[in-house]
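Engineer: Everything below, folded, please.
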Amino acid sequence: MKKLFSTITLLTAVSTITPLSAAPLDADQQQLVRELVRSTLIENPEIFVEVMGELQKRERQAQADAQRASLDNNKDRLFNTSGDPFIGNPKGKLSMVYFADYNCGFCKRQDPILEQMVKQYPDLKIIYKELPVLGETSREAAELVLAAHQHHPDIYQKLHQRLMAKPGGHDSASIAAAFKAEGLDVDELRKKVDGTIKATIDNNQRLAAELGIRGTPAMVFADEILGGFTNADQLSDKVKSRLN
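Structural biologist: Now for the predicted structure:
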C-alpha cells in the first residue's frame, strides 16, 4: 500500500508539473521531477525488483516468440532435407532434429539417450544434423561421416556410434581408426568429400545460427529447441507429451 501510495503521489506530482498541453519543463521543474523520482525509488527499492522482473519476463517472451517464428520459417530445412541421416521410424508421427559434434563431450553422453528414445518410442524419428563447432577435426569427422553415409549408408550408424564412443576429442588418427574398424578406407572417402557434402555442413551451421543454437548438443522439435544436454527423463517427457 505504501509503495502504491508513493507511486501515485509521484505520478500525480509529475502530471501537475507537466500537464499534457504544457511547454517543456524548465530547469527547476526538471530538478524537482528528478528529486521526486529519486526519493520515491529510495523509499521503495522493491520497485526496481518489479521492474527488472517485468523486463526479464518481456525479454523471455520476445525470445520465445522469435524462436517460434524461426522454427516456423525453417520447418522444411529442419525436417524435410533429403539425404539427412536418421534413426528410428522413417514415417514416425514425431520428428526431432539432433545437432551434434564428434568432439563434444556432452554429445557423447546424449547419444545413447537418443538411441534409447527410438527404442522406447516406435513413432519417433531422430534426424542427425552434423554441426562441427569444435575445431578442424570436428569438421574432418563430419565430412567423412557424410561421405560414408552417402556411399555406405548401412555402416553410418555403427560409424557414428564408434566416433561418439571415444572419450575426449578426436585427432585425424583416431578418426581414421574408427573408419578402419568399420572396414572403410579413409583415403578413399576423402576423395568423395565433394561440394555437396561441404555445402550440407555449411547449411547446417547457417540453420543453427538462425535458430539461435550456439553449441552442441541441441535437439529441435517443431515447437521447441532444447539447447545443451538433456537427461533421459526430461527428454522422454518431451517426446511423450508430443506423441499423446
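Engineer: make it CA atoms for all contacts and neighbour counts henceforth
Structural biologist: Noted.
Engineer: any idea where the helices of the protein begin and end?
Structural biologist: Applying DSSP state H to the chain gives helices spanning 2-17, 27-43, 46-73, 75-79, 105-120, 136-151, 156-165, 172-181, 186-190, 195-210, 232-243.
Engineer: helices or strands up against the fourth one?
Structural biologist: Same thing as helix 75-79. strand 94-100 (3 or more C-alpha pairs under 8 Å, 6 or more residues apart in numbering; DSSP states H and E).
Engineer: again, but for the fifth one
Structural biologist: Judged by 3+ C-alpha pairs under 8 Å, 6+ apart, the packing partners of helix 105-120 are strand 86-88, strand 124-130, helix 156-165.
Engineer: do you know how far the spatially most central residue of the chain is from Lys57?
Structural biologist: Nearest residue to the geometric centre of the chain (C-alpha atoms, centre = their mean): Ile213, 3.6 Å. Ile213 sits 21 Å away from Lys57, going by C-alpha to C-alpha, to the nearest Å.
Engineer: quick one, which residue of the protein lies the farthest from its center?
Structural biologist: Residue of the chain lying farthest from the centroid, by C-alpha atoms, centre = their mean: Asp28 (51.7 Å).
Engineer: Next one: that one relative to Ser15, how far apart?
Structural biologist: Relative to Ser15, and taking C-alpha to C-alpha, Asp28 is found at 15 Å.
Engineer: swap in Leu71?
Structural biologist: Counting by C-alpha to C-alpha, the gap from Leu71 to Ser15 is 45 Å.
Engineer: Tell me which of the two has more neighbours.
Structural biologist: Ranked by neighbour count (other C-alpha atoms under 10 Å), Leu71 and Ser15 place Leu71 first, with 21 against 12.
Engineer: shouldn't the more buried one be in contact with Asp223?
Structural biologist: Yes - the criterion here is C-alpha atoms under 8 Å, and Leu71 meets it with Asp223 at 6.8 Å.
Engineer: structure for this one too, so we can compare:
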Amino acid sequence: MQRRTFLALLAGLPLAARANTSLADLQAEAARRTKVFQAQLTQLATSQPKHIYFNAADPVIGAPKAARSVLVFTDFNCPYCRKIDPILQQVAQDGSVRFVLKWQTMMADSSADAASFALKVWQAARPNYAQVHTALLQAPIPITPQAMRAIAQQTQTEHLLQLAEPPALASSVQLGQQLRIFATPSMLIGNRVMSGMTDEATLKKAIAEWRVS
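Structural biologist: Next up is the predicted model:
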C-alpha cells in the first residue's frame, strides 16, 4: 500500500519537480497525503452520507436496516467479484450488515452495459433483480450484448435494455475514483479499504473489528 501510494505520488509530479525533490521529501509527501486520505475515509465512514450509503438507486445485499453498511466496488466482468458474491450473500444472512453495491466499469467494455442493465432492473423491476444479478455473474466473460438480451428475455426485463443509463452508475464510478479504487472487488469497511478476494471468516472479522459510532 505504501509503495503504491509513493508511486502514484511520483507519477503525479512534473518531471522538473521530481528532479529537484529528494527521495526523503517524496516519501514525506506520500505519508502526508496518505494521512489526509485516511482522515477522509474516517470522515466518510463516520458521517455515512445518505446519498452514498443509503441511495435507493444502489442495489443492496442484506437487511435494509442493518447496523453496518459496507460499500462494495464490484464489476460484472470481474472473476473475483463473481467468487466473492456468494460470500457477501452468506455474511449478510445474520442481518447485522448490508452490502451496498457500487458497480464499476473497469474490466471490459461491456461492464458499463451490464451494470446499467442491472441498475435499471433494481429501480424498475426489483422483484426480478436477484435473478438478473445472478445470471449476469454467471454469464461467460466478457458479457456480450447477446448474453444480456438472453438474460433480459428470461427474466421478462427486455423492455429495460433500451432505457437511458441510470445516473447511479456514473455516481458509483466517480466515487470509486475519489476513493482510489483501482481494482475490484474492493470494499470500504468502516474507514478501511479491503481489496481483492477474501473468505467469509476474514470478512466477518474485518466487519466485527469496525466500531460503529
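Engineer: Superposed, how do the two chains score by TM?
Structural biologist: Remark: TM-score between the superposed chains equals 0.76 [TM-score structural alignment, normalised by the length of the second structure]; 188 aligned residues with a C-alpha RMSD of 2.8 Å.
Engineer: before we move on, back to that, for the helices and strands packed on helix 105-120 of the first structure, which one sits closest to Phe99 of the first structure?
Structural biologist: strand 124-130 (4.8 Å; C-alpha to C-alpha).
Engineer: So which residues make contact with that closest one?
Structural biologist: Contact partners of strand 124-130 of the first structure, identified using C-alpha atoms under 8 Å, 6 or more residues apart in numbering, comprise 79, 84-101, 114, 117-118, 142, 201, 204, 239.
Engineer: let's see 6 Å
Structural biologist: 85-89, 92, 94-100, 118, 142 (C-alpha atoms under 6 Å, 6 or more residues apart in numbering).
Engineer: Kindly report the same for stretch 198-213 of the first structure.
Structural biologist: So stretch 198-213 of the first structure is contacted by Ser70 (C-alpha under 6 Å, 6+ apart).
Engineer: Can you give me the buried ones in it?
Structural biologist: Neighbour counts over stretch 198-213 of the first structure (16 or more other C-alpha atoms under 10 Å) mark 198, 200-201, 203-205, 207-208, 211, 213 as buried.
Engineer: From Ala31 of the second structure, how far off is Arg24 of the second structure?
Structural biologist: Heads up, residue 24 of the second structure is Ala, not Arg. For Ala24 of the second structure, the distance to Ala31 of the second structure - C-alpha to C-alpha - is 10 Å.
Engineer: who has more neighbours, the two?
Structural biologist: Set side by side, Ala24 of the second structure and Ala31 show more neighbours around Ala31, with 15 against 9, by other C-alpha under 10 Å.
Engineer: before we move on, back to that, pull out the buried residues from the contacts of strand 124-130 of the first structure.
Structural biologist: So, by 16+ other C-alpha under 10 Å, the buried ones in the contacts of strand 124-130 of the first structure are 85-86, 88-89, 94-100, 118, 142.
Engineer: Distance to Gly227 of the first structure added to these, as a markdown table?
Structural biologist: Shown next, in a markdown table, are these (distance: C-alpha to C-alpha, whole Å):
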| residue | distance to Gly227 of the first structure |
| --- | --- |
| Pro85 | 20 |
| Phe86 | 19 |
| Gly88 | 21 |
| Asn89 | 23 |
| Leu94 | 19 |
| Ser95 | 17 |
| Met96 | 13 |
| Val97 | 12 |
| Tyr98 | 10 |
| Phe99 | 10 |
| Ala100 | 11 |
| Val118 | 20 |
| Ala142 | 20 |
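Engineer: of the residues you listed, closest to Asp233 of the first structure?
Structural biologist: Distances from Asp233 of the first structure to those, taken by C-alpha to C-alpha, are shortest for Val118, at 13.8 Å.
Engineer: which position in the second structure aligns with the closest one?
Structural biologist: Using TM-score structural alignment, the partner of Val118 of the first structure in the second structure is Ala92.
Engineer: ok, now how distant is the nearest residue to that match once chain neighbours are set aside from Val100 of the second structure?
Structural biologist: In space, and not counting its chain neighbours, Ala92 of the second structure is closest to Gly62: 4.8 Å by C-alpha to C-alpha, 6 or more residues apart in numbering. The gap separating Gly62 of the second structure from Val100 of the second structure is 9 Å, by C-alpha to C-alpha.
Engineer: what do you get for Asp113 of the second structure?
Structural biologist: 19 Å.
Engineer: quick one on the thing from earlier: which residue lines up with the residue nearest to the centre of the first structure in the second structure?
Structural biologist: Per TM-score structural alignment, Ile213 of the first structure is aligned with Ile181.
Engineer: how close does that match sit to Thr144 of the second structure?
Structural biologist: From Ile181 of the second structure to Thr144 of the second structure the distance is 25 Å (C-alpha to C-alpha).
Engineer: hang on, the earlier thing: farthest pair in the buried ones among the contacts of strand 124-130 of the first structure?
Structural biologist: Pairwise over those, using C-alpha to C-alpha, the maximum falls at Leu94 and Ala142, 25.3 Å.
Engineer: which residues are contacting stretch 147-155 of the second structure?
Structural biologist: Glu158.
Engineer: among the helices and strands packed on helix 105-120 of the first structure, which is nearest Glu35 of the first structure?
Structural biologist: Once those are compared by C-alpha to C-alpha, strand 124-130 is nearest, at 57.5 Å.
Engineer: And Asn191 of the second structure, what's its match in the first structure?
Structural biologist: With TM-score structural alignment as the criterion, Asn191 of the second structure matches Asp223.
Engineer: What about its match, how many residues nearby?
Structural biologist: 13.
Engineer: same check, this time on the one 10 residues further on
Structural biologist: Other residues within reach of Asp233 of the first structure by the criterion other C-alpha under 10 Å amount to 10.
Engineer: corresponding residue for it in the second structure?
Structural biologist: Mapped onto the second structure by TM-score structural alignment, Asp233 of the first structure lines up with Ala201.
Engineer: List the residues that contact its match.
Structural biologist: Per C-alpha under 6 Å, 6+ apart, neighbours of Ala201 of the second structure: none.
Engineer: Kindly provide the distance from it to Phe73 of the second structure.
Structural biologist: 20 Å.
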